[in-house]
Every structure is written in structure tokens, then in C-alpha cells.
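# Any chance you can model this:
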Amino acid sequence: MRILVTGGAGFIGSHLIDRLMEDGHEVICIDNFYTGHKRNILKWLDHPYFELIRHDITEPIRLEADQIYHLACPASPVHYQYNPVKTIKTNVLGTLNMLGLAKRVKARFLLASTSEIYGDPEVHPQSEDYRGNVNPIGPRSCYDEGKRVAETLAFDYHRQNDVEIRVARIFNTYGSRMFEQDGRVVSNFVVQTLQGKPLTVYGDGSQTRSFCYVSDLVEGLMRLMNGEHTGPINLGNPDEYTILELAQAVQKMVNPDAEIIFKPLPQDDPKRRRPDITKAKSLLGWQPTVPLQEGLKMTVEDFRARVASPQGQHLASVSE
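Modelled structure (predicted):
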């Protein structure tokens, strides 16, 4: 098949492209390189079945595809809050453009939505029928509400125009190729420890998250795309850890002498986050297989090859 991946040079998108290329598909990658990086897809650039287009999806584009994986959007607070208007435009105008393309060429469309649509949840764990507790005017709303609107658009195109859609609600994902300065908790802890800095825990560290390794997530996305269920379907790891437990796990793995310091909790930061993956298990036959310790080990090894040393010297192969 000819498959379009928006945001394909990003963390999750590039791992998805690896799988699609290895399966023999023709892949078109669209990315504006706001948070993506060409090094993530370097090995495919000369492949006859791979095409890279530098393009911002807030502008229309015309091409042919059988499937569209719509992943393009800054997904970490540091990046989506840096230019919140751009973030909401990517979620709304970008999704409109991609759904319009899916309608024209009759492609199946998968939206990479997010657990952030549940906000700071009052229901735990979060199942797909929970409608969320989101602050519509807070600093995170450009992303939270943007993805909620993207889901609305997808279902409206499905109902009104018979576009085949799939909606994945992605929970915390980590692994190789995470951006060093993305502000996500796993990358923060790993980078801080490798650089000999204290690990920064916000609040008292009792807030919880669930961490899914990227290869597991990609498998879930592909099963959703190629299955018969529209969704939304939660994709994430149901094992729940406190932020302090994660900090201690990274500390033990990288530098047992590293200090852990505490800072105030950011506004609207969710206190608890864990997916109910009953639907993913029953409808897709999917559940995560990579344990946190194993995933962290692979993630640390990847960061160790890329991140500045405590003296601030980058490895020669790294260019940010």
C-alpha cells in the first residue's frame, strides 16, 4: 500500500515508518521539522519506496495514499506551549486538511489523539467513555482541546462523508529517538542523570503516569489501522508508577548518587493517569509487552549516545 505518515520524522512517526518500510509498503513522510529530525529517517532517504516531503500540514497538500497516519503535532508541553496558536492550528487546520485529503482519495485515516483529552481525570483508570475534565482556557488547552476538536472533526467526516477513520488515544510513550529537550518526564530524568544534574520532580512525586515503550505503541497503531474498529481506543501501558518511583528507577540505573530535588507542580498537571485498555485487548488483541526496566535500559542507551556529557561536550555524531 501507499501510506502517508504526517509527523513522520518525529519520535513515534519514525518508528512507525520503520515498521511500514520493513513490511514492504510505499511510504510518504510529511514533516515540517518543528520537533522532528531528519536523522530519525536517514536510513530510508535513498530507498525507492520512501519519499520525504517538507511541508506544514496547516497548508493543504494534494497526493495519493491508501492510508493516512496523522501524527503531526508537537506533543510535549515544552513544544506545544512554546507556540500555542500554532499548536491549535496544527490540530484544527492540519486535521481538516488531512481529513479532506482522505475524503478525496478515499484513504483510511488514523488520528493520533491523546490521553490529554481526559484532562486531570476524576475517573480512574480512564476508559474511552469518560468525557474528561479539561480546562479550556489553561496553558495546556491548545493541545488538550486541540486534540478534542481533532476527534470531533474525524467523527464528523466519518458520519457526514463516510471517511473511514480510526482514533487512537495515546498515553505516555517513551523510547529511543525522544527529543533531548522535550520536557517529558522520562527524557528529563534520563538527560539530567546522564549530565550529572539533579533529577527534578514536580510536586511531591506522588502523581502517577503509565509508560508504554514505543515499539508496543506502534504495534497498537498498526493493529488499529488495519482492524475493523473505529475507536476511540486507548493505547498505553496499564502499569501505574508514581513520578518519584520513575525518578528512583532512572537514578538507580544511571547514577545512584544523583540527587532528587522537588519543584512546584505546573498548572493543570494531571494527578493520576492510567489507561483502561480493555477495548484494545478485546478488539485488537493488543497489550504492551516491554517491561519498564527493559524499556528504560534501551532508552538510556540511546540517550547516552546523543546527550551532552556533564562537561557540556556533545558526541561528534550529535548535532541539534
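# CA atoms for contacts and neighbours, from now on please.
Noted.
# ok, for residue 286, nearest residue in space, not its chain neighbours?
residue 280 (5.5 Å; CA to CA, 6 or more residues apart in numbering).
# doesn't residue 236 make contact with the one you found?
No: under the criterion of CA atoms under 8 Å, residue 280 makes no contact with residue 236, lying 9.3 Å away.
# More neighbours: which of the two?
Neighbours were counted for residue 280 and for residue 236 using other CA atoms under 10 Å; residue 236 has more, 28 against 22.
# show me what contacts that one?
Residue 236 makes contacts with 170, 171, 172, 173, 210, 211, 212, 217, 274, 275, 277, 288, as judged by CA atoms under 8 Å, 6 or more residues apart in numbering.
# Which among those residues count as buried?
Buried subset of these (neighbour count, 16 or more other CA atoms under 10 Å): 170, 171, 172, 173, 210, 211, 212, 217, 274, 275, 277, 288.
# pretty sure the third one is touching residue 209, no?
Yes: the pair residue 172 and residue 209 qualifies as a contact (CA under 8 Å) at a distance of 7.1 Å.
# before we move on, the earlier item: from the contacts of residue 236, which land in strands?
Residues of those located in strands (DSSP state E): 170, 173, 210, 212.
# Redo the residues you listed as a markdown table? Include distance to residue 102.
What follows is the ones in strands among the contacts of residue 236, written out as a markdown table (distance: CA to CA, whole Å):
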| residue | distance to residue 102 |
| --- | --- |
| 170 | 21 |
| 173 | 27 |
| 210 | 32 |
| 212 | 29 |
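# Pull the most distant pair out of the residues you listed.
Spatial extent of these (CA to CA) is set by the pair 170 and 210 at 10.8 Å.
# what number of residues lie near residue 263?
Residues near residue 263, counting by other CA under 10 Å: 11.
# so what's it closest to, chain neighbours aside?
Per CA to CA, 6+ apart, closest to residue 263 is residue 202, 4.7 Å.
# Then residue 12?
Per CA to CA, 6+ apart, closest to residue 12 is residue 214, 6.7 Å.
# structure for this one too, so we can compare:
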Amino acid sequence: MADQSGGFTNHTNNNRTSSSDDYVIRPVPQRDHVDNVGDTSVGSDVSLRWLHQLYLPKKTPEVVMLKDGMVQYTSQRLYPNVRHLSPAKRERILVTGGAGFVGSHLVDRLMWMGHEVIVVDNFFTGTKRNVQHWIGHPNFELVTHDVVDPYMIEVSQIYHLACPASPPHYQYNPTKTVKTSVMGTINMLGLAKRTKARFLLTSTSEIYGDPEEHPQKETYWGHVNPIGPRACYDEGKRIAETLTYSYMRQNDVDVRVARIFNTFGPRMSPTDGRVVSNFIMQALRGQPLTIYGDGHQTRSFQYVHDLVDGLILLMNKNYTEPVNLGNTEEYTILDFAHTIRDQVLATTTTAAGPMTDVEIKLLPAAMDDPRKRKPDITRAKKYLGWEPRFAVKQGIQETVDWFKLQQMEGAI
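This is a model prediction of the structure:
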């Protein structure tokens, strides 16, 4: 899930630029426009319009920038509509890392479904802003807590997302990253054991390392550098999976494991170092789009709503083996840079008029950055009935719109 805009070990491309004169853009596969997400079999189906009110609201923003440099926070009178569930059907669900990028979208969906949701977050990469529309709701609770320390509560499901997932964040304090993956997972598995809750670990495609198999199946054991700069995350998630299945075999804990591939969407941090957020922020500012490596390394990008669909299906289906959740449409980083740049340029106007061009700059490759990344999702299709539905173009446009809204509100 975490990737820089890098790849290859070839460093001969330092500070070069790319243009349409020396690069041919390959056509982006098209999918139908998505208006509804989720799956009726687990009650996660919801209109995209309902979700838009949470991150692309047309109403007056809750944060207003005043002319004298002050900021005004307005109180919310009504909460978003949610389904009514009887107490017998309502789950009490814990989401660790629930104020983060992916976690907050998962919380939105679980709240819509009518469940009681408890979010635990230490706010290292998450933010209250991502879940502020639920604070005070009778079905919602936000707890400031680090999963490295034990946490006691009664729940029936645990979505364990807590862990920094982008290179700048997880490499900032690698020891802490390892402790979060190991001690945090032990604590949450211990909670699942005590409460007999179903436990879902969000693992990552990074456990495959720089893969020698393409596309990557769940049966592939990976090709990981155990002492490299990315090892704190890669190996941390690998041991988290080991712990998860150890608790299943030894303590009969009901477990699920999702291996998440590159994901993007609204609420990404503008400083998280991921491909999409980097490119969008640079394009909006008229800065060169920076690619680490020669740009021919590949990634598969999925929109966050597709991922949330997959996580909820996995939690509620009877399948315990690891499952890849990702988009099978593969792009080179250069392809993706051109796609994002063109979409931002086509929809952005500055005080001086429409933006005309933004260059693409090639920088030295990042160490241990995978050359190829693409999931085999045969298991997800067979056992979950899941596959991505969002076209990359639709997802990028929603993400760009969100970043623009944050700029208007002075949040970034």
C-alpha cells in the first residue's frame, strides 16, 4: 500500500525531464462510471452521493478562513443519515487507525451500515478532521490510544489498520513502525482472543518485496531485503501475518488477512510521499512531477471505495487465507504521471488563467523500490465475489477535487 514514485536501480536518469516528444502515453482502460458502491449481501451498499457529502460537501464548510487571518469552526447540527439496525444485528466494531486515510473511509461505511464503531488512533498519521462528522454521534466513539499499549474493550469485530503506511512516515521512526506491527498486533489479537471477536489484519503488497513473480499470488513468499530502509514496514507486516495465523492455530482466533495494493483517494495526506498525493500536489502547485527512477516501474492503483468494499466482504465471509485486494490494471509510473498531470491541467484555473503545462522530472531511484507490482485477485473473485469497479480516471478526479477543496479551506 505504501510506495514512493520510484523503482529501478539505474541512476543514470538524474534530473532529466520527460515530455511528449520522447514518450508515448498508453491509453488508460475505461470502465463505466460508478454511482453506487458496496455489496448488498453484507449490507455495505450505499450511493456515492451519500459518501460525497462526507468528503466533498457542497454545504458551507465546517472550517471557515476569515479575512483577518483567523479561522472559525462551525458546529454541526445534523449527522449523516445511517441505517437503523436492531440491537441483535448491530455489531460493536473496533477500528485501529480509524482516523487515517483508509480507516476513515472504512468507518464511514460501517457507520452507514448502522453498526457501533469505536476508533482507536494515536494520530501519528491520522487526523480528527477525517472523522469529525461522526464525533458526538451515539454510535461512534473516538479514543486517543497507541496500540503498542494494551487496550481493553468489549467488541465483536476488530479491523486492525494501525501502522504508518507511506515511506516517509514509516521510515521516520523505523523502530516504532516495527513495534506497532508486532506489539500492536499482539495486543489486538489478545483482545480478539479474550472477546472472541473476529480479527482482520490489513497487511500489504509490500510483503512481496521486489517480486520475482508477476502478477503476485497469495502463495508467493516474497523477495524482501530484511535489513533495507523499507524492512521496518515490509518485515513488520510479515511478522504481523505470522502472529495472526499463530493465534488462529494455537488459540482458535477467527482471523482474516487482507494484502492491500496501492490505494488512493480523498483524505490522503499531502505529505505522505505516495505516488498519487505527490503528483497531485505538485501539479496543483505548478511544480515538476518528480519520479524516482526511469519511470518504467509499474504499479496497480485502486480507488479507496473499492478497497473498503473488499475489506468489509472479507470480514463477513468465511475465508481465512490471505487475500490480495488491488487493481489488476497495471501502469508505469510515467503513464500515471501523465494521466494525473493532464487531468489536473484540464480542470484547474489559476489567477493568471488556465494552467498550461507541468514538466516531469526523473530523479535517482529509491533503494529497494519494487520494479513491478500487480495483484492476482483470483481468490478475491472466487471467495469474496469482489473485484475493483472504479475507473482510475473517476477516482483521480474525485481525489483532485478533494485536494482542491483542502486548498480552498486552507487545510493544506
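# Superposing both, give me the TM-score.
Remark: TM-score between the superposed chains equals 0.96 [TM-score structural alignment, normalised by the length of the first structure]; 312 aligned residues with a CA RMSD of 0.8 Å.
# just the contacts of residue 236 of the first structure now: which is nearest residue 39 of the first structure?
Once CA to CA is applied, the member of these that ends up nearest residue 39 of the first structure is residue 173, at 19.9 Å.
# Relative to residue 117 of the first structure, how far out is the closest one?
Distance of residue 173 of the first structure to residue 117 of the first structure, computed by CA to CA, to the nearest Å: 16 Å.
# now residue 87 of the first structure
Residue 87 of the first structure is 15 Å from residue 117 of the first structure, by CA to CA.
# Next: residue 299 of the first structure.
Distance from residue 299 of the first structure to residue 117 of the first structure, by CA to CA: 26 Å.
# and those two? which has more neighbours close in?
residue 117 (24 against 21).
# How about that one, nearest residue that isn't a chain neighbour?
residue 144 is the one closest to residue 117 of the first structure (CA to CA, 6+ apart), at 5.1 Å.
# Quick one: the strands in the stretch 101-250 of the second structure, in order.
116-121, 140-144, 157-160, 198-204 (DSSP state E, counting those that start in this stretch).
# equivalent range in the first structure for the longest one?
Right, strand 198-204 of the second structure. Using TM-score structural alignment, strand 198-204 of the second structure lines up with residues 108-114 of the first structure.
# The third one too?
Aligned using TM-score structural alignment, strand 157-160 of the second structure spans residues 67-70 in the first structure.
# again, but for the first one
Aligned using TM-score structural alignment, strand 116-121 of the second structure spans residues 26-31 in the first structure.
# mean per-residue distance, that stretch to the second structure?
Once superposed with the second structure, the aligned residues differ from stretch 26-31 of the first structure by a mean of 0.3 Å; criterion: mean CA distance after the TM-score superposition for the first structure.
# Return the residue of the second structure aligned against residue 133 of the first structure.
Match for residue 133 of the first structure (TM-score structural alignment): residue 223.
# And residue 235 of the first structure, by the same measure?
So residue 235 of the first structure corresponds to residue 325, using TM-score structural alignment.
# Just to check, that match is in contact with residue 257?
No: judged on CA under 8 Å, residue 325 of the second structure makes no contact with residue 257 at a distance of 10.1 Å.
# what sits up against the match of strand 198-204 of the second structure?
With CA under 8 Å, 6+ apart, stretch 108-114 of the first structure has contacts from 66-71, 99, 102, 144, 147-148, 150-151, 154, 163-171, 225.
# and it, how far from the chain's centre?
Remark: stretch 108-114 of the first structure is offset 11 Å from the chain centroid, using CA atoms, centre = their mean, to the nearest Å.
# Which positions within it qualify as buried?
108, 109, 110, 111, 112, 113, 114.
# got it, and stretch 122-137 of the second structure?
So for stretch 122-137 of the second structure, counting by 16+ other CA under 10 Å, buried means 122, 123, 125, 126, 127, 128, 130, 131, 133, 134.
# contacting residues for the first one?
This means residue 122 of the second structure. Neighbours of residue 122 of the second structure in contact, by CA under 8 Å, 6+ apart: 97, 144, 145, 146, 147.
# cool, the fourth one as well?
With contact taken as CA under 8 Å, 6+ apart, residue 126 of the second structure is in contact with 97, 98, 99, 100, 101.
# Tell me how many other residues surround the aligned residue in the first structure for the last one.
So the one you mean is residue 101 of the second structure. The alignment partner of residue 101 of the second structure in the first structure, by TM-score structural alignment, is residue 11. Burial measure for residue 11 of the first structure: 22 neighbouring residues, criterion other CA under 10 Å.
# same deal with residue 264 of the first structure?
9.
# Isn't it up against residue 202?
Yes: counting by CA under 8 Å, residue 264 of the first structure touches residue 202, with 5.4 Å between them.
# Superpose on the second structure and give me the mean offset of the longest helix seen in the first structure.
Taking DSSP state H as the criterion, the first structure has its longest helix at helix 141-161. Overlaying the second structure shows helix 141-161 of the first structure at a mean distance of 0.1 Å from the equivalent residues (mean CA distance after the TM-score superposition for the first structure).
# what does that helix contact?
75, 80-81, 84-85, 87-88, 91-92, 95-96, 99, 103, 111, 113-114, 116-117, 119, 134-136, 163-165, 167.
# just stretch 178-196 of the first structure next, same as before
11, 35, 76-79, 174, 198-200, 243, 246-247, 250-251, 254-255, 258, 300, 303-304, 307-312.
# Keep only those of those residues that are in strands.
Going by DSSP E, the strands hold 174, 199, 200 from the contacts of stretch 178-196 of the first structure.
# From these, pick the one nearest residue 127 of the first structure.
residue 174 (21.3 Å).
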